[in-house]
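Student: Here is my input, please return the structure:
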Amino acid sequence: MSPAPITPDAAASASPPALLPPLPNAMKSPTPQNFDDIFHKKFMDIIQHFRENPHTGPLTQKDRKEFIDRAYYQTDDVYFGRRPLTDHEIKMRALTKVFYKVLAEEPWSDEWIRPHDVERKLSRFEMHKDSAALAAQHGIHTPREAIAAARSAVITPAQIALAQADPKLRTPRGPWDDIEIIYIPGTVSSHATNAIDRNSTYPISVSSVAWILQTHICRDMTRPFAMANKFVTCADTEELSKLRKFACNICDYAPHLLDNDNISLLIVLLILTRSEICKRFENNGIRIEGSTISHRRAECMKQKLGWKNADDRKPFDNVAQEFQTRVKNACFPAPRAHRNPPRKQARKSSTSATPATPPIGYYASPQIRHPENIPYPVNSGINIPAPKFPMNFHYPGPHLLEPAMPRDDNVNGNTTIKVPPVVALAEQTNDIGSSGTEPMDLS
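Tutor: Here you go, the predicted model:
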């Protein structure tokens, strides 16, 4: 039996299904709005489902990493994936992915320290030749064992505070300050690795490496989204200085965290520039080119985060550039420019080139007296010139100033001016000795 045909009129007259009434607010489950809260809820759901499955074994480190990645991608899809994003949210999304990868991989653990017999072209630690005998006395033969032993003996900040309060509670540091290792960077071949001069590389004590790993800024991190927001918006000078010190300590004492398979490389590249990293390596006797750092960075982003092209890496690069500028301004502020620089004091001379200026200030008005026996006023002040007195003296005419020349009037009426004769200054004589041909007789 076939169903009755549906006519257009019947389809048009069909009433819509009745909608269920909305649940009251008291019956709705609270939906977290923060990224970290959403992640925590999804992560705990995954853990609970894992524990309820009777076929699963104990939770391993590999399972934990997989569950964090799964919960992150679910949270990212809910929080960022269903709406258009602003520039700030794009930056936050990129950095949140980085810090959740740090949370999953725990780069401060000992498993990221490569063994001493790893492939020759990979970077690794080696025992310093002067520390091999001391390490052997304590049953240590590899750098990885030495760092692990030093981490177990690291003095915590709480113990440091107790030691400062009571010197009797001071814990001995052991031999870990004296056992030293050196970092050998990765090269293109085993021949190039063997050619590295071990004596020029600055040795590092295993206690220093252990301290940097124990005080990693992400080791106690529980809210990666909040950590990402800190890097995007932080402007506090003290906090920026601490972050720069952390990055510099990694370059100096834990350089293995800057390998291409360690996510901490991206954390350091958020704080320091590529040239700053290469310079610190060079100061420690480790030669690494800037292109090597760029290659490690690109490889780490590709393998860890799936960023394969420049567009994928652009949000991270923008945050790094802005944050490095803030760190530079906080740690190395530029000198302030003076708008009105101090004028140079004029050189004083014993003889003044300009006339003296009159004194400036308040002075009493001049006093003018009118004595009875003087018909004109007399100035008694010092700053008003005296009145001009009438000056009556005889000025001779121009005819009196011409010199008179002697004249002689002739009978014919002609006037002759007499000129005095020229007097000879010396007359010629014929005396002996008056010429060069007739010398003087001196006998």
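
Student: contacts, neighbours, all on C-alpha from now
Tutor: Will do.

Student: what about C218, neighbour count?
Tutor: Residues lying near C218 (other C-alpha atoms under 10 Å) number 18.

Student: Look at it and give its secondary structure.
Tutor: coil (DSSP: H, G, I helix; E, B strand; the rest coil).

Student: How about the contacts made by it?
Tutor: The contact partners of C218, taken as C-alpha atoms under 8 Å, 6 or more residues apart in numbering, are 102-103.

Student: Repeat that for D36.
Tutor: D36 neighbours (C-alpha under 8 Å, 6+ apart): 223-226.

Student: Run through who's touching stretch 326-334.
Tutor: Counting by C-alpha under 8 Å, 6+ apart, 235, 237, 240-241, 244, 271 sit against stretch 326-334.

Student: What remains of the residues you listed if I keep only buried residues?
Tutor: 240, 244, 271 (16 or more other C-alpha atoms under 10 Å).

Student: Nearest to K121 among the residues you listed?
Tutor: Ranked by distance to K121 (C-alpha to C-alpha), these are led by I271 at 27.7 Å.

Student: compare with the first, here's sequence two:
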Amino acid sequence: MSPAPITQDAAASPSPPNPTPPPLKTPVPPIDFDDIFHAKFMAIIQEFKDNPTSGQLTQKDRKTFIDNSYYETDRIFFGDRHLSDQDIKLRALTKVFYKVLAEEPWSEEWIRPHDVERKLSRFEMHKDSVELAAQHQLYTPREAIAAARRQAVRSKQAPQDRNNLRGPFDDIEIIYIPGTVSSTATSRIDRGTIYPVSVSSVAHILMTHICRDMTRPYAMAQKFVGCTDTEELMKMRQFACDVCDFAPHLLDNDNISLLVILLILTRSEICRRFENNGIRIEGSTISHRRAECMKQKMGWRTADERKPFDNVATELQTRVKNACFPAPRPTRSNARKPSRKSSTSATPSTPPIGFFSGPVGHMSRNPSVSYRITGPNGNANSSINIPAPPSRAFSSMSFKKPSNPDPRKSKGGPGSSAAEPMDLS
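Tutor: Predicted coordinates:
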């Protein structure tokens, strides 16, 4: 049977259906804390601009918008899920850095006026700089610091080949007067023992604040919680030390920068740097400022609420200390240790006996030796002391010749001469 012929006009196989285009992907909502915050903050700003009754955006309005956006983002990001220890730490530090973003502690508004209540800490003009500052119409520390900041901005924009762009602000100096329990105690502080700082130095610290260019506070919190890079840790400590030396007003109880510095330096380190600059502040004062700042700024009133912050501070301070002051490595020597030699002559392991032993009882500190004797009933009679045998002087000991001479040295007997041979039978 032959196969059927193949015709050319056979029906073609049906073509596969055209693939349907993939559905358009819906935008995924941002999952990063900073992204959620930014979206909410910009929405509030846009709503403010669209409102015809709104006036000019003020610093107070900006702070309110940041706080509202933060609390909404915190509820979305942390509110409805179980938090690990790491999340709890990040949540606490994120709140700190968003408060820094809202309050901008590097602005001149946080420099207290010179005529503030006497018991509060403040800056004062150094007595040797009053005349120079007056020549430039600067009469208060706040005015001098603000002028130094403006001059620093102008010097960056000026040509680099010009000299003396810093103006007189390196020579205008101020001193920091710490707050005390009373105005009388503040008045008694010896101003001559406090190390003065130039207003240009204070302005530089404010312009290079570690959070000055921060735009993502949650990312900053992650950096502080998990940073292990030695260079970054050293930069953190350098900033904290510069604040203590040149901008101590950032450590007042109403300045949120106090908590940032306490993440890096311990209370004793802060007090030590203050003391080196002639500023006497007790450790209890720093603790009081810290508690007051946490209560007023962060709303942390109990130890449990402050615990995540304290845990991060302890861990970060340890890493900073290890990075800046590493422990010296022990040196290992391949040379063999010299054999230990005794300073006294070698002594035998067993006491000498026989001829070389001393008189009996010579080594005994007690002339009588107690022996433990048990009676028939098994009870010990410890009241019986048997005296040791009397010791004899070494010189009185007599030595007798042996009664039996050595048979090998006897002169008589068979074999002792050729005349009397030995009987070998």
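
Student: Quick check: TM-score for this pair?
Tutor: With the length set by TM-score structural alignment, normalised by the length of the second structure, the two chains reach a TM-score of 0.73; 325 aligned residues with a C-alpha RMSD of 2.4 Å.

Student: just to revisit the earlier point, export the contacts of stretch 326-334 of the first structure as JSON lines, with columns for secondary structure and distance to N340 of the first structure.
Tutor: Shown next, in JSON lines, are these (DSSP: H, G, I helix; E, B strand; the rest coil; distance: C-alpha to C-alpha, whole Å):
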{"residue": "A235", "secondary structure": "coil", "distance to N340 of the first structure": "30"}
{"residue": "T237", "secondary structure": "helix", "distance to N340 of the first structure": "28"}
{"residue": "L240", "secondary structure": "helix", "distance to N340 of the first structure": "32"}
{"residue": "S241", "secondary structure": "helix", "distance to N340 of the first structure": "32"}
{"residue": "R244", "secondary structure": "helix", "distance to N340 of the first structure": "35"}
{"residue": "I271", "secondary structure": "helix", "distance to N340 of the first structure": "36"}
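
Student: would you list the residues you listed in CSV and tack on distance to I68 of the first structure?
Tutor: Shown next, in CSV, are the contacts of stretch 326-334 of the first structure (distance: C-alpha to C-alpha, whole Å):
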residue, distance to I68 of the first structure
A235, 30
T237, 33
L240, 29
S241, 31
R244, 28
I271, 26
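
Student: So which of those residues is the closest to K65 of the first structure?
Tutor: Distances from K65 of the first structure to the contacts of stretch 326-334 of the first structure, taken by C-alpha to C-alpha, are shortest for I271, at 25.9 Å.

Student: gap between the closest one and N229 of the first structure?
Tutor: From I271 of the first structure across to N229 of the first structure, the span is 14 Å (C-alpha to C-alpha, to the nearest Å).

Student: ok, and the closest non-adjacent residue to R296 of the first structure?
Tutor: N260 (4.4 Å; C-alpha to C-alpha, 6 or more residues apart in numbering).

Student: Is it correct that that neighbour falls within a helix?
Tutor: No - with three-state DSSP as the criterion, N260 of the first structure is coil rather than part of a helix.

Student: Trace it over to the second structure, please.
Tutor: With TM-score structural alignment as the criterion, N260 of the first structure lines up with N253 in the second structure.

Student: Buried residues of the helix or strand K49 of the second structure falls within, list them for me.
Tutor: In this assignment (DSSP states H and E), K49 of the second structure forms part of helix 33-50. Across helix 33-50 of the second structure, burial judged by 16+ other C-alpha under 10 Å covers 33-34, 36-38, 40-41, 44, 48.

Student: just stretch 174-182 of the second structure next, same as before
Tutor: The neighbour-count criterion (16+ other C-alpha under 10 Å) identifies 174-180 as the buried residues of stretch 174-182 of the second structure.

Student: Which one of the buried ones among the contacts of stretch 326-334 of the first structure is nearest to W176 of the first structure?
Tutor: Using C-alpha to C-alpha, those come closest to W176 of the first structure at R244, 26.0 Å.

Student: Can you give me every residue that contacts K42 of the first structure?
Tutor: K42 of the first structure touches 71, 74-75, counting by C-alpha under 8 Å, 6+ apart.

Student: wait, which of those residues is closest to E282 of the first structure?
Tutor: A71 (41.1 Å).

Student: Now that closest one: which helix or strand?
Tutor: Using DSSP H and E, A71 of the first structure falls within helix 61-79.

Student: Show me where the stretch 51-200 of the second structure has its helices.
Tutor: Using DSSP state H, counting those that start in this stretch, the helices of the stretch 51-200 of the second structure run over 59-78, 85-103, 130-135, 141-157, 183-187, 199-207.
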